[in-house]
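S.K.: Give the three-dimensional model of this entry:
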Amino acid sequence: MSSTGTAPTPEAAPAAGAHGVHDEISPLRTVLVHRPGRELERLTPDTREELLFDEVLWRDRAEAQHDEFTRLLGDQGVEVLQLRDLLVDIVRDAGLREHLLARALDPAVLGDIAVQDLRGGLADLEAEALADVLIGGITVGELRSLGAEPRSIALQRVGEEHLVLDPLPNHLFTRDTSVWIGDVVSVGAMRRSARRRESLHLEMVYRHHPRFAGPGGPRRLLGRDGAGAASVEGGDVMMLSPRTVAIGMSERTSAVGVERLAAALLADDAVDRVIAIALPHRRAMMHLDTVTTVVDEESMLRFGPLPALETFEIERLGDRLVSRARPADEMDAVLARGLGVPSLRVLTPPLDAYAAAREQWDDGCNVLALAPGRVIAYERAAATNDYLRARGVEVLEFAGDELGRGRGGPRCMSCPVARG
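M.R.: Okay, here's the model as predicted:
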């Protein structure tokens, strides 16, 4: 791999078999995931909140369940790309390693002397070990074990277990940090600081990995730099049809972020319409895909207690963006237009308020479509899965009780790279 590799030019035409995602349900061909690892061992009762987790996960069980997930995908003919493997390929190249470290080790966050300390310790690491540090973090004691004596004043009064570089346990949820919108990739401008280094890893992969070079790669990469208040996370983005994308305005995706992404997509002619959906700002509904997902050409699975929501249709007329507010009682009609169907079939299991809340917290709505009418779900969402089957949807299950403690289901843990 050359250290001078660049992102594909915006003019590059998609080739046969090229990557791209033009809807939510066409046969899934390639998906990007991250198998959890050492970063989960950094989750403790003291660090979990800062790292955006509600609970402390058991690494061995989480790894085993993730392996079951990827085996299930493979059995269905889906090519599975592992993020760590792609990152290892990137840091094998000396020039790209230097470029990545220069951006990942931010003196404004870590301190200038701490960055020197880290560079000294990481300089001679093999690619696999460096990728593990970038994802799993590193402590003062581990830095010393690499032969680097920390000299940063920020590290003089802390213990050996103090993290010099924080771990990235949320890499598990590859849906959030990048999303394919047709043949364009939007790299997430993440709302919380605990996740912002994740986006850098994805940007480096899409810009420089041979897998995404040339005409088979993204036609354009929409970056995270200079985002300001404009946060957009992939769990809020749904390709309803090839020319319409829905984006939730949620706890994690801001209205400014929706406008910025809409402006870029419409100016690029990647889509004709962006539908913004005004979600409640709650932890249990942090992204659009925690309360609804598309399961076939005309159907969306939906959390029952979710009220009708106001929507905004954004289009481009000449050189201006135009938004039209739609009242909450028109939400289903707006979504049906986005899907390109006469009416929307809403699938909501008939559960009481307590059971519905528990099922939604257990990621019952967060299914991953493999093809129209065929989805992957956690087995613990039993009532939802049975309801879907009774309505003609094929549901493939796997055990996810440990993975789900991280507040994310099969859709959250997968970034489709190619459908169709």
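S.K.: From here on, just use CA atoms for contacts and neighbour counts.
M.R.: Will do.
S.K.: Apart from its neighbours in sequence, what residue is nearest residue 100?
M.R.: Counting by Cα to Cα, 6 or more residues apart in numbering, residue 100 lies nearest to residue 204, which is 7.4 Å off, once chain neighbours are set aside.
S.K.: Which elements pack onto the longest helix seen in the chain?
M.R.: As assigned by DSSP state H, the longest helix anywhere in the chain is helix 59-75. Helices and strands touching helix 59-75, by 3 or more Cα pairs under 8 Å, 6 or more residues apart in numbering; DSSP states H and E, are strand 79-82, strand 394-398.
S.K.: any idea which helix or strand comes after the first one?
M.R.: Following the chain from strand 79-82 toward its C-terminal end, the next helix or strand by DSSP states H and E is helix 83-92.
S.K.: Also the longest one?
M.R.: Later in the chain than strand 394-398, the nearest helix or strand by DSSP H and E is strand 415-419.
S.K.: quick revisit: in a strand, the residue nearest to residue 100, correct?
M.R.: No: assessed with DSSP: H, G, I helix; E, B strand; the rest coil, residue 204 is helix; it does not lie in a strand.
S.K.: Return the distance of it relative to residue 330.
M.R.: Taking Cα to Cα, to the nearest Å as the measure, residue 204 falls 41 Å from residue 330.
S.K.: The structure of the following sequence is requested for comparison with the preceding one:
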Amino acid sequence: MTLSNSEFKLDVTSEIGNLRALLIHSPDNGLGKVVPSKAQDWLFEDIVHLDTMRKNEYDYYVKLLMYFLDPDKIKGQLAKIDAEENNRSFYKPDDKKFHASNKVIEIQTLLEDILQDTDIRKNLVAAVCAIEGCNYRLQTELTDTAAAELAKIIISGSLNKDEMIFAPIPNLIFSRDIGIAINNFMLLNKPAKKARARETLIMRYIFFNHTLFASYRNNILEIPETVQHFLRPGEDNDQKTTLEGGDVMMVSPQHLIIGCSERTSVSGANEAIKLLFKNDVVKKVTIVKIPHKRDYMHIDTIFTQVKRNMWVLLRSLAITESPEEQDEPIAWFTDKKGKDKVEIVQFRKGKKTKTFNTIEDLLADVSERDLESKEKTQFVYSGGDIFPYNSREQWTDSCNLLAIKEGVVLGYDRNDKTVEAFKEKGFKIIKVADLLTKFESGELDPDSMTDTLILMPSAELSRARGGFHCMSMPLMRDKIL
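M.R.: Modelled structure (predicted):
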């Protein structure tokens, strides 16, 4: 099924405007084939139970997104959908009866679409086989495979139900890391680990070849390598050019935040700034350097936006140190002594750089200056800023929330102290299963919801080390007024 939408626009100007379209990837069979000996190489902390993740967790996410973004395809059908789910995987990407939406868009569906083209299929199969070291006969076999089946194989790594031909790409569920919409541009990222190379390749082919993005092909930005990068020694050199979407936040129409973290290098941030300023995409970019630790991974694991004047934050990382003034990021963060400190510097096109003393100062500046909030900026702290719950709950993504509209955010149900902190700020708390029932009965309406934390089941999803901010690539949001 080819997705096309005359109403589709690539347009993201904030983290909190009403979400209108996004890219996701529902858990595929590859996630059920991660083995303990390779879990960390494939960037997972643990192995997951696939059916539980699908039926009891991610399925709720898809249904909730459909109610907010594409309600005509779910409203009044929930009982039927739930009944059919007892017999089959209704939430799978290749299920055309329910989850075929131009607003809640599956990566696998887009991949299947472009694979209908013979030349694209040959080129992409050749590229995948080169990355994965496949033999020529297998490459020929894959080239001759029908598009729908081939899309599954490329993503899952399995030729059939049981025969694996190359590694899965389980991190594809974290769709944000592969690309970020910035106004009406798309920044394609450069993941730090080889385990995500196939994901990057897939997304390049989709954005440059799918009809959905045909009007924006000149607005697709790719992070280049630095000059003479091929002379760089070592696999994990600090200057390797990497940038992942969890470290990129579109906080206002002219302001982008980029984190330098375990997964995004200073070189990657530097190249991104050059691209963005050269193409007049934004006027300022703020770099937030955080400790290179697995605990944090990306900046969206330590803060995300809830409302115009509210953020959820790990307070223990709020204190920063300002470095000496330099002209570009490459020169700012070269002192290895500061490796475990937070540093913040803002680059403004045609103006002098600016520094911030704390993450809270930066976020307050975004709220009160960029977004012109009339109210004082508020912070909800991970674990209520109580040790050890602050660290425990940050590990299970208490700070990694997706705003589906301003003040309505999705988070995991396991972070009890953070939930209490939201209650203290006057937020309503509701479990997703109860919310869907109220939507279906008409007791609640998505458009009228305000100041609500929606609790999502998380036993298996949280093992993958990412929340719903990670599991979304917004393509279209309403502008906030």
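S.K.: Show me which positions of the longest helix of the first structure end up buried.
M.R.: Buried residues in helix 59-75 of the first structure, defined by neighbour count with 16 or more other Cα atoms under 10 Å: 59, 62-66, 68-70, 72-73.
S.K.: Ok, stretch 151-161 of the second structure next?
M.R.: By 16+ other Cα under 10 Å, the buried positions in stretch 151-161 of the second structure come out as 151-159.
S.K.: a markdown table for the residues you listed, including secondary structure and distance to residue 34 of the second structure?
M.R.: Below are those laid out as a markdown table (DSSP: H, G, I helix; E, B strand; the rest coil; distance: Cα to Cα, whole Å):
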| residue | secondary structure | distance to residue 34 of the second structure |
| --- | --- | --- |
| 151 | helix | 19 |
| 152 | helix | 16 |
| 153 | helix | 15 |
| 154 | helix | 16 |
| 155 | helix | 13 |
| 156 | helix | 11 |
| 157 | coil | 11 |
| 158 | strand | 12 |
| 159 | coil | 16 |
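S.K.: could I get those residues as a markdown table with distance to residue 283 of the second structure?
M.R.: Formatted as a markdown table, those follow (distance: Cα to Cα, whole Å):
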| residue | distance to residue 283 of the second structure |
| --- | --- |
| 151 | 39 |
| 152 | 40 |
| 153 | 42 |
| 154 | 38 |
| 155 | 37 |
| 156 | 40 |
| 157 | 41 |
| 158 | 45 |
| 159 | 47 |
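S.K.: Looking at these, which one is closest to residue 463 of the second structure?
M.R.: Checking these against residue 463 of the second structure with Cα to Cα, the nearest one is residue 156 at 18.9 Å.
S.K.: Quick one: residues contacting the closest one.
M.R.: Counting by Cα atoms under 8 Å, 6 or more residues apart in numbering, residue 156 of the second structure touches 28-31, 167-170.
S.K.: again, only this time at 10 Å
M.R.: Counting by Cα atoms under 10 Å, 6 or more residues apart in numbering, residue 156 of the second structure makes contact with 27-33, 150, 164-170, 172.
S.K.: what does it align to in the first structure?
M.R.: Residue correspondence to the first structure (TM-score structural alignment): residue 156 of the second structure is matched to residue 136.
S.K.: how close does its match get to residue 197 of the first structure?
M.R.: Using Cα to Cα, we find residue 136 of the first structure at a distance of 12 Å from residue 197 of the first structure.
S.K.: How far does stretch 9-24 of the second structure sit from its chain's centre?
M.R.: 12 Å (Cα atoms, centre = their mean, to the nearest Å).
S.K.: residue range for that stretch in the first structure?
M.R.: With TM-score structural alignment as the criterion, stretch 9-24 of the second structure aligns to 18-33.
S.K.: In the matching stretch, which residues are buried?
M.R.: So for stretch 18-33 of the first structure, counting by 16+ other Cα under 10 Å, buried means 18-33.
S.K.: picking that back up, out of residue 204 and residue 330 of the first structure, which sits in the more crowded spot?
M.R.: Between residue 204 of the first structure and residue 330, residue 204 has the larger neighbour count (other Cα atoms under 10 Å), namely 20 against 14.
S.K.: Contact partners for the more buried one?
M.R.: 6-7, 86-87, 90-91, 96-97, 99-100.
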